[in-house]
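> Below are the sequence and a predicted model for it; my questions follow.
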Amino acid sequence: MGTPRWAARIRRSDGEIVGSGILLSPDRVLTCAHVVREGEPVTAEFVGAEGVDVPSVTAHVIDGMYKPEELDADLDPIGDVALLSLDTPRPADEAVQLHRLSSPGRPVRMYGFPEAHNGGIWLPATVLGGCGRDGQVQLTPLGPGLLASPGFSGGGVVDTETGEVVGMVLSKSEARHGSGFTFMSPAETIVQHLEDVADWTTGLEAVDVRLRSGASDADEALLDTLFAERLATWFRDDGRQVKISLVPDGDSARAATLRRAITLADRELRTWASTRRASLDPPGTVPSAGGHDLAVVADGLTAAEAADLIANRLGLWKPPDAPAIDRIRAAKATLTLVVVGVDKAAEPDRLLDLLALLRTRGSRLLLVFGEAGAHFRRAQSELVIEPTQRQHDALVALLDEITGPLASALRQRMAAVHSDTAKRALSALVRAYAIQQELAGTHGFVAGLGQNHDLGVFGESAARSADRIRSAIGTHDELVARRDELRGRLAAYGDLYQAEADHEDLDMADRYLAAHQLLQARPCDVPAAEAAVLHYIRSVEEPDASPAQEGEPPR
């Protein structure tokens, strides 16, 4: 966690610190394009170098290695990467390589040089997921005040578990998307924009070379538009965890369409040259960049070999002597996996066992078969039909609980006491009723097809509704308990006053009656009742208080 030797502090000619950089080789530094200007030299300072003095080296942008930030058709940012050449090389052991790694949900830390921390600091974050067409990744800070500020631009993002540099911070001075997040360009996206960076990038490439779209795949006749639309929809996450497709031998159009979708969904391979007619692609057929984390060909592959590829992509290297499948079973990490030719694997049944484990752990799977044989039917049954039916049954049970016991409990508490949480809870209840009616309107759910894309969305919405209603019930229960406590205190102080009073006091009687009526009201406004009770209690405890004092709000 000390200052990394590869971290470069970028300073312009006027002395202003404008960002960070990553030393990839003795004479190459990676940074954000908005940190530097083409043709203008900057100074790269290596604060983590050995010795007392901080080495300062003049650097400039390499011709052709500058990709400024632009906005795509969706107004999402793309690019913002640059590669610098150092006039004086640094020691080779100070450099670091980028690493390809499946990163969703992983803890990371980033290093930069923000204002007031010119010596550099680390900030922790969690990878939230991809965003936009460029394959950029959204990072969530672990707490308030931990959002990367402009001095982090161009800094390295380190995977906490493996220690590998997996990307570069894209933070800018102006807030993006309402702030609250930091953005990272992962290794694959950087290589897509700056091909030279591939020389300093390690890790398993996401796509098997046999699944990469070639020049011949650009033929219009080889595009199965409907299949392309379904693939693009799944890669954009349509709510289905598992998709099973058939690509029979000899179906060149379907095979080319599959290769095209896999290629376009990869951050590193997704370039304008990937299709050679990107602007002419039919609407809805282009998947999101980063739509998958790994795409493999299963032909002749054993289950152990497949597990090794998956564990490698997930960074599950420890313990090294444990079988890869055991490391996968023990890990929390998930990925979006494409397996082509499942039925042609060396061990199809054992491979399906591995895929079932991944599904159970939360991974998304696109499984491609050559024929609708026994293994295809097993995959449909075990990975789609049965889990979908269980998901449906669990959703129905949750909705029954929400609209039955939880709704009844909420109504009882709302009749007893007033709470500001009631309105949101009622909205959640209405949403649950709507989902229940939607499911009932299907006239018998056909789980066998496994095509109900809405189950995942419905399930998440129903779970949020249940949590909100349970929370509201808990809040109401606390208020009911407080109301009952106030009733007891009012009765006790009423008895105390009657025992000690030597004459009738109409003001005291009015105060008691006001508090009593507020406590008996349905629903009870507990804060208002509490104020009235405390006012009466104070009057009993301080009978000699002046009128001005008595008129003060009770404390």
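Nice, I can see it. Residues are numbered from 1 along each chain as shown.

> hey, let's count contacts and neighbours off CA atoms from now on
Fine.

> who's in contact with the helix or strand where D349 lies?
For D349, the enclosing helix or strand under DSSP states H and E is helix 348-361. Outside helix 348-361, the residues that touch it by C-alpha atoms under 8 Å, 6 or more residues apart in numbering are 241-242, 302-303, 306-307, 325, 329, 332, 334, 342, 345, 364-365, 375, 379, 382-383.

> Looking at the residues you listed, which are in helices?
The helices, defined by DSSP state H, take in 303, 306-307, 325, 329, 375, 379 from the contacts of helix 348-361.

> another one to put next to it:
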Amino acid sequence: MPSADAGDEPWCARVRDDTGQVLGAGVVLGGTHLLTCAHVVEGVDAVVVELPIAGVSVRARVAPGWTVPPQPDERGDVALLPLDRTVREAGGAVLRWIAPYRGRTVCAFGFPRGTEHGVWASARLAGAAGPGAEWVQLDALGDRRITAGFSGAAVFDDEHGDVLGIVVGRHTGESGLAWMIPVETIGRHLPGAKRWVESEPPVDASFTSGPADGGDRVDLNHWLAHKPGGSVLVLVGAEVDALRRAVVGSSRESHPGRPGAPPLDSIDLAVDATGRTAVEVATRVLGRTGAGVGDDPVRQVRLETPPMTLAVDGVDLAHDPERLLAGVLDPLAARGSRLILGFREPSGLATRTRGRQPGGTAARRAQHTADLRALAAAEADLLRLAREVGAPPGRLRAASLRPALSPGAQVDLDDCAADIARAHRAVRAERDRLDRERTAPHGPLDAPRPPGHRHPGTAPHRHEYAAPPEPHNGTQARDHGHAVGQGHQSKRVDPHGPLDGAHARDHGHAEGEGHRPDHRGHAGPRGPLGTAQPPDHRRAGWERPDPRRERADLRGLLDATRALVVDHGFAEDVGLDTRYREAAHHLAHSDLARSRVAVSAYRRAVREAIEGNR
């Protein structure tokens, strides 16, 4: 969870009335509109929109036709307010249609009573809930919970930061439950909000344009309610009409609640494969999960897709039906996805596909174990690349996921598959980031970057800073990444692993003699790879390091160290476990300075335990 000093979501808004009373929260879209809940602005004609992170405020008007008040059954409750002026400092939030599969972690930034600058809260998606299943349930993670003052706040994905919906309500008891209105439902109530959605709709147009009244011989509602992960249903000819009807009935963009329709979100993605290649279908699936598309989408979709319910029509009309089945659809079923496959004409391929049976629990465990081995190999490659570049890797998860698949372990295979897929996505994202650092065209890694420089192909930051982070004193300055050495000449991160070398190298620091502090009395500032920045970098417009990225790097160091604990047989060591929990707690709930100290203390304790056992 980002800390309250994250500062990279300038579009997070606090909403006040003209008397100064806080009404709730919201998200600024495109610098021109405020998206929030209708009950937040109920009874007022205008509000004051404050952006604490961007440091600006602006008025917004409640416009006719742009507000859907809560209905008697609590559906609706969304509002889009035009701002009195464009707020360029707010940047632009990205709305995204993403399958809200169980277990996805999200964050929200709200303004409970007594918190002038706002607080972060983390949650985990639990599935469709609320009136007519329009909402998605949020289960609290950690001590900070979604409370009063979060209504209308953006709910964004931990993995990539895109907005998945807005907070609509919370439980008044101690359960920590809350709910969000997802982007699909917002778009159905307020079509004008779709202009800020940067992903394809979850349903291809052919499903809504064809007949949806046939196929009565097929009861898809029963199949969707009872069939386990890995199940495959094949529909041929006129039976495909039942698929179209089910897709339309379960889509949040349609008008839910029609008699006989399946539950909302019971089908995560509906793709028309007619004329499409396996790569194109794989790319479509990856887009629905929110994953960035790499060089090999077919391989990527196998490893990075969590279990989902996928409807694919026109399988026999695909560019290469055999390759689509063998390269994309069969591997998805083997990893727990449920597939409804439509064939336009009877054929041998349809018959063979219909005759396939799901592999069962043992087969799924074997598949997940193989994927976990692939993850461990990918993380080992990532560590080698990180040492070559001289930067810490991101969070490593293979060691922590391994016990779930050990013989006799009781585990939800869908949750396990989702965790492994999420870890594969994280490794690929980190590898892409480190590859950009290694192949940067600006010159050697030690060369300072000019102000405002970005690597080609990388997206601009949502918000750039003219001011750097506040300097630290004493040991905190060393932990924050400052080097002490003659003429700002630094050493790279030690290439021999996360626990080798002196403590000063834990985060890529070097100490030496004869250092001349800058005019503030602190060691000279370091760049993201441990390279020296010019003393006047503040005046030259250097960008502030991303606190969320640094927090992710610390998590990576913590996980890598935890993996060493397990590998060296210290998994049951109470003292090390206590240190680990303290570090994990600070990463989730404390500022970066305390988090650095806690992670470093855990790493020192592990190093001492390993060296003492040799």
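Noted; the coordinates are in hand. Please read all numbers here as calculations on a predicted model, not as lab measurements.

> Would you give the TM-score for this superposition?
Taking TM-score structural alignment, normalised by the length of the first structure as the basis, the two superposed chains have a TM-score of 0.60; 362 aligned residues with a C-alpha RMSD of 3.0 Å.

> circling back: ok, of the contacts of helix 348-361 of the first structure, which come out buried?
Among the contacts of helix 348-361 of the first structure, those classed as buried by 16 or more other C-alpha atoms under 10 Å are 241-242, 302-303, 306-307, 325, 334, 342, 345, 364-365, 375, 379, 383.

> V27 of the second structure: what secondary structure?
Under DSSP: H, G, I helix; E, B strand; the rest coil, V27 of the second structure falls in the strand class.

> Give the equivalent position in the second structure for R260 of the first structure.
Under the alignment (TM-score structural alignment), R260 of the first structure maps onto R245 of the second structure.

> Distance from the chain centre to stretch 248-255 of the first structure, please.
In terms of C-alpha atoms, centre = their mean, to the nearest Å, the centre of stretch 248-255 of the first structure is found 35 Å from the chain centre.

> Buried residues, it. List them.
252-255.

> And for stretch 76-89 of the second structure?
For stretch 76-89 of the second structure, the neighbour count (16+ other C-alpha under 10 Å) marks 76-83, 87, 89 as buried.

> do stretch 218-237 of the second structure as well
Buried residues in stretch 218-237 of the second structure, counted by 16+ other C-alpha under 10 Å: 220, 224, 229-236.

> one step back: in helices, which of the buried residues of stretch 76-89 of the second structure fall?
Judged by DSSP H, helices contain none of those.

> Helix, strand, or coil at the residue nearest in space to the middle of the second structure?
In the second structure, the residue lying closest to the centroid (C-alpha atoms, centre = their mean) is E159, at 2.0 Å. Using three-state DSSP, the structure places E159 of the second structure in coil.

> Would you confirm that L95 of the second structure contacts V163?
Yes. Using C-alpha atoms under 8 Å, L95 of the second structure is in contact with V163, at 4.8 Å.

> can you list residues touching both of those two?
Common neighbours of L95 of the second structure and V163 (C-alpha under 8 Å, 6+ apart) are V183.

> what's around the aligned partner of G119 of the first structure in the second structure, how many residues?
If you follow G119 of the first structure across to the second structure using TM-score structural alignment, you land on H117. For H117 of the second structure, the neighbour count with other C-alpha atoms under 10 Å is 15.

> Please pull up the equivalent of W317 of the first structure in the second structure.
Alignment note: W317 of the first structure maps to G292 in the second structure; criterion TM-score structural alignment.

> T283 is in contact with that match, correct?
No. Applying C-alpha under 8 Å, one finds G292 of the second structure not in contact with T283, separated by 9.0 Å.

> And those two? Which one has more around it.
A side-by-side neighbour count of G292 of the second structure and T283, using other C-alpha under 10 Å, places T283 first with 20 against 14.

> Can you spell out which helices and strands pack onto the host helix or strand of D495 of the first structure?
Per DSSP H and E: D495 of the first structure is located in helix 454-500. Secondary-structure packing of helix 454-500 of the first structure (3 or more C-alpha pairs under 8 Å, 6 or more residues apart in numbering; DSSP states H and E): helix 386-401, helix 407-416, helix 422-440, helix 506-520, helix 526-541.

> now with 6 Å?
helix 422-440 (3 or more C-alpha pairs under 6 Å, 6 or more residues apart in numbering; DSSP states H and E).

> Just the angle for the helix it packs on relative to helix 454-500, thanks.
Per axes from the mean of the first three to the mean of the last three C-alpha atoms, to 10 degrees, the angle that helix 422-440 of the first structure makes with helix 454-500 is 150 degrees.

> you'd agree L138 of the second structure is in a strand?
Yes. Assessed with three-state DSSP, L138 of the second structure lies in a strand.

> What is the aligned counterpart of it in the first structure?
In the first structure, the residue matched to L138 of the second structure (TM-score structural alignment) is L139.

> And V234 of the second structure, by the same measure?
Aligned by TM-score structural alignment, V234 of the second structure pairs with S245 of the first structure.

> how far apart are the strand or helix carrying that match and its match in the second structure?
Per DSSP H and E: S245 of the first structure is located in strand 242-246. Following the fit onto the second structure, the mean deviation recorded for strand 242-246 of the first structure is 2.7 Å by mean C-alpha distance after the TM-score superposition for the first structure.

> Which neighbouring elements make contact with that strand?
With contacts taken as 3+ C-alpha pairs under 6 Å, 6+ apart, strand 242-246 of the first structure sits against strand 364-369.

> how close does the strand it packs on sit to the second structure?
Mean deviation of strand 364-369 of the first structure relative to the second structure after superposition (mean C-alpha distance after the TM-score superposition for the first structure): 1.7 Å.
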